[in-house]
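[1] let me see the structure of the following:
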Amino acid sequence: MTLLSSVPGRLSVAALLVTLTAPVLAQSTPQAGGVANVAIQPEPPGLMLPLVQNAPTQRVAGNIFEGLLRYDADLEPMPQLAESWKISDDGLTYTFTLHDDVTWHDGEPFSAEDVVFSVDFMRETNPRTRAVLAHVDSVTAPDDSTVVFTLETPFPAFIQAFEVGTLPMVPKHLYEGTDYYNNPANRHPIGTGPFEFAKWDRGSVIELDKNPDYYEAGKPYLDKIYWHVIPDAASRAAAYENGTLDIMPAGSVENFDLPRLSEMEGSCLTEAGNEYFNPFAMLWLNNREGPTADKRFRQAVMYALDRDFAKNVLWNGLGNVPNGPFTASLPAHDDSLTPYPYDPDRAEALLDEMGYDGEPVRLLPLPYGETWTRWSEAVRQNLEDVGINIETESSDVAGWNQKISDWDYDIAFTYLFQYGDPSLGIARTYDSDNIAKGSPWNNVEGYENPKVDQLFADAAVENDVDKRQAMYAEVQQILHEDVPLAWIMELAQPTVYRCNVHDLITTSIGLNDGFKNAWIEH
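    Below you'll find the model as predicted:
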């Protein structure tokens, strides 16, 4: 069954309500063959997914690599490399039975030993996955088809940690005993997925070819996927209009182009495929030094921001304004929090109270296109309107990554995935153990609060739903007061595509593992 549909209540622009619902119901038999031409923006820095975790890499390489499980729109697990699994009654033992006859793209057999090696690999290379695996006492392979994870304490969110972006499988025979970051295999990634890496013309196109030995009979249906690198958003929109591109992932075009493209004959739009990620836009606020180190300044920033303007004008009504640090769709979300209203007078009063003297504050935009540029201009105007002296420091993607990783900013745009549980995607942003240079995705702001650390740690291993919820409600109240960073938008990320492309989004991570089931009606 396809999950391709529009999310009720999320699209306020009538033109964006065009979806594939009717065509999907009318078609039932997949057709083999065909080529998908997809936009990718920005160009990935690499395709070795176990080493590179940014969104463009996950989107492309999630179809080369695989995890043990996939997840539906309700975040319920589905088979992938594991055909079945069992969880012990005490929540401490997870036993996975692997598919038989799975091979890596170079022909070597995939086995349980690869899973054990992948866990050790990801512990070393990925901070987010490392935080999840901190709950694991041991990983063993009793035989080639069985993997057993034994946890130190119950960790209810653990079953959600096996998608391809969180725990991708790594070929042990290529990486064991090597320098992971300089391994020649990084230039030609080898996975078990439905598509194989073929070639990459930098700045132009990435080609993935059908895996002829894929273990799921008859799949994939497509012969090739071409990921087109077109730096200019207007040019990407034109390429879709003239038929060069078939699929426009979220962020491929500016929001103001979505109504026009979605109204084209044979064009469809969906917001499905982000349920696992819960993308959440924020402003990093440097808690270490300068005006942003003062809680009153950070609160003033929240009062100064006209977030409804950003939603309604810059994002065409897509998304939601958050009331605090947790996305509203998460079960752990505290509905009782009162959102920071747009209140410039209150912002000015807080700045006066702290004695802000006009010290310049550097603003670092996110270089992801015109919408983000306009958003940074709107934020700058909001902050200057209440007397904050802003200096904008623009950069390219690499420069943004470097500045954030080195903590070289005062206020900086970002968006992070909150995933399906706070212990997977939110705690990393506030946990003081995650304060370390070198990553733009951990506790970049430098927030330290032992009470918050303890609440996140305790909630992660609490099996009682009510107790767990109470802990998360308390942590949200503390963060709401401390404002370690500014919460600006629960992002909607619609995909525009040709209506003759079927079953494109069949999981909660959308295009990131979607091409296994996708087929084109000829």
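
[2] only C-alpha atoms for contact and neighbour calcs from this point on.
    OK.

[3] now the residue nearest the centre of the chain: how far from V475?
    By C-alpha atoms, centre = their mean, the chain has its centre lying nearest to F417, at 4.0 Å. Taking C-alpha to C-alpha, to the nearest Å as the measure, F417 falls 19 Å from V475.

[4] before we compare anything, build this one as well:
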Amino acid sequence: MIDLTPRPERHGDGAPKLDSVNDLIQARIDGVISRRRLIRRAAELAIAAPVVGVMLHATSDKAFGAPSQGRPQALRRLAQEAGTVPADGPTAPEGEPQAGGTLTIGSNAEPDTLHPYVSQTVTAADVYVGIVENMVAYDSTQQLVPRLATAFEISDDGLIYTFDLREDVKFHNGDSFSGDDVIAVWKIIMDPDFGAFNTNGWDKVDDITLDGNQLVITTSEIYAPFMSYVGVERIAPKSAIEAGIDPFKQEYGRAPIGTGPFQFVEWKAKEQIVVEKFADYWGEAANLDQIIYRIVPDDNTQLVQLRTGEVQMVGSAGALSAIRVDEALGIEGITILEHATKDWYHVDLKHWDHLRMTKVRQALDFATPSQDIIDRLLKGRALVSVADQAPGSWAFNPDIAPRPYDVEQAKALLAEAGLTAGTEGVLEGPVPTDDPNVADGDVKPLEIELWFVAGDTQSEQVCQIVAQSWNSVGVKTSVLSQDISTIWGPEGYQFTEKMTGCFYSWSNGNDPTCKFYWHSEDIPDSPTGSGGNLPAYFHHYNFQEAIDELTIAADATTVQEDRGAVLFQIQELLHEEVPVIFIYWGKAFPAVADNVGGFWPSAFNYLLWNANEWYLT
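    The predicted model follows:
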């Protein structure tokens, strides 16, 4: 079995054993062979290229942040010298660590649910990762570390994964953890009546069997990012799942049960979520007695409470926005951290009426002052984005230039799309019927609702800038907001028969993939269905066939160079067709009191990922 804890000494003074898939993975994790040596030895052993790809994922060599020619330059471009501190390790304040205590986190966003299989928000994940654990997890250096599984191995054909599961692990409700819980999770995620938000990886599973504490997962095909999806899935207790779909979906989402170092205590809507130390945790016991996740109405209140000491930390989904950094730097006793993210900030465009037309979407891109937003609003703390793979990833295509801000070009494209000035200068024209690029339907005004999550000042200001520019070219644009639970719920803007956009960020997983966002299989079949391709809910993209083929090819290709070439093509297609307006890649700015130790935020995990290591001095 493969031990995820690096131990170079296990190989002694001689050369490491390199005779199988698992030998090579172990040696690479232990750092006694290079990535190149792994690939070369795999070729000598005639291991198939797709299996080599699976191996490189298991060693974390092919996740986001793996070596890339453009990574150092990109991170240097994002680096700031304005008093922020790089989050390159856990905070280590002066003074003696104290036993116990309560830490309060402030966030201007409330989770929609705390259900790991239902929620689509980072806000929810920030909380439930401290409660519900996975078999393996990523740390802040992008390495897989053991959790409910102590070791694993992969068959030589890349189709079978065997996990050694921990024994004597208790759920917060007293149930004992076993492989039966993993099997129950697989079944509920794949149950269409349940409607899990994401089925990636689980849809490749043919069978799961148990032999004592060994869990054997057999897949139908080689799926390179298997460990990045199934391996890191949160495991709920079988008893909660078997309570029934509705109770599990609703009740568990309000009071999750896991095996983590903290257990759920209460959730007071619009006020706070409280977790407390789990006395029977299998691993390193939490230092803190309690963590309060306080929900504040807006980021101004968040800053005030940092200043008064009412909150001691903000981070991840609740981190400071770029426009608040300078103000926060003046707060005594607070350190502002900084790290790169995988987040692409964008305006999605529901494919409805005029927004089904490529020229209209391209025109809106020309009419979006992305660089001005970065320079004037964000004070340079971001990079203009062009697609969905961020700088620093080996999958990033550096050869795509962003469209310049050009209102005249925008007007010309809108005219080519058949739009002319109507009442009060608002453009109007026939909308498409069958062919999305042929305007042969009823004449309608080009009116767009531009949404953002309420309470986020930075998002509101971005939307106001965008709306002002779009209005200037004849696109009637109104800025609207809703709370996070409503805007991403079944009554949200995505499911109205209107032309809409919404400004928010989305993030790739630790293994870059595009299928979940763009493929037709991931268009939900109802407002509560599974899938992330919401802009195409009413109408498929006009380039749907091409993006379907490319996203399938990217997930099926395990040779990094070949997969990168496909991902480059996807980015080129997205840039050409503009299903969303890509605006910028951002950075995160967590803030923490100077007496908080062990806090280590990064692009690779969520807020409470190592909360058991936090302490107060």
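
[5] burial count for the nearest residue to G425 of the first structure once chain neighbours are set aside?
    The shortest distance from G425 of the first structure to any non-neighbouring residue, by C-alpha to C-alpha, 6 or more residues apart in numbering, is to Q418 (4.2 Å). Counted with other C-alpha atoms under 10 Å, residues neighbouring Q418 of the first structure total 25.

[6] repeat for T528 of the second structure
    15.

[7] correct me, but it touches K249?
    No: if you go by C-alpha atoms under 8 Å, T528 of the second structure and K249 don't touch, sitting 11.5 Å apart.

[8] which residue packs closest to the counterpart of I400 of the second structure in the first structure, ignoring adjacent ones?
    Matched by TM-score structural alignment, I400 of the second structure corresponds to L337 in the first structure. Beyond its immediate neighbours in the sequence, the residue positioned closest to L337 of the first structure (C-alpha to C-alpha, 6+ apart) is N323, lying 6.2 Å away.

[9] and that neighbour, how many neighbours?
    Residues within reach of N323 of the first structure, counting by other C-alpha under 10 Å, total 23.

[10] distance of T308 of the second structure from I336 of the second structure?
    Here the distance between T308 of the second structure and I336 of the second structure works out to 16 Å (C-alpha to C-alpha).

[11] ugh, wrong one, I meant R403 of the second structure
    Counting by C-alpha to C-alpha, the gap between R403 of the second structure and I336 of the second structure amounts to 33 Å.

[12] could you do E460 of the second structure as well?
    E460 of the second structure is 23 Å from I336 of the second structure, where distance means C-alpha to C-alpha.

[13] so these two - more neighbours on which side?
    Applying other C-alpha under 10 Å to E460 of the second structure and I336 shows that I336 carries more neighbours, namely 27 against 20.

[14] confirm that F264 of the second structure sits in a strand.
    Yes: the assignment for F264 of the second structure by DSSP: H, G, I helix; E, B strand; the rest coil puts it in a strand.

[15] neighbours around it, how many?
    Using other C-alpha under 10 Å, the number of residues around F264 of the second structure comes to 23.

[16] alignment lookup: it to the first structure.
    When the structures are aligned by TM-score structural alignment, the residue of the first structure matched to F264 of the second structure is F197.

[17] can you tell me the closest non-neighbouring residue to its match?
    Nearest in space to F197 of the first structure, with sequence neighbours left out and distances taken as C-alpha to C-alpha, 6+ apart, is L208 at 4.8 Å.

[18] ok, the residue mapped onto that neighbour from the second structure - contacts?
    For L208 of the first structure, the aligned residue in the second structure is V275 (criterion: TM-score structural alignment). Applying C-alpha atoms under 8 Å, 6 or more residues apart in numbering, we find V275 of the second structure in contact with F262, Q263, F264, V265, E266, Q290, I291, I292.
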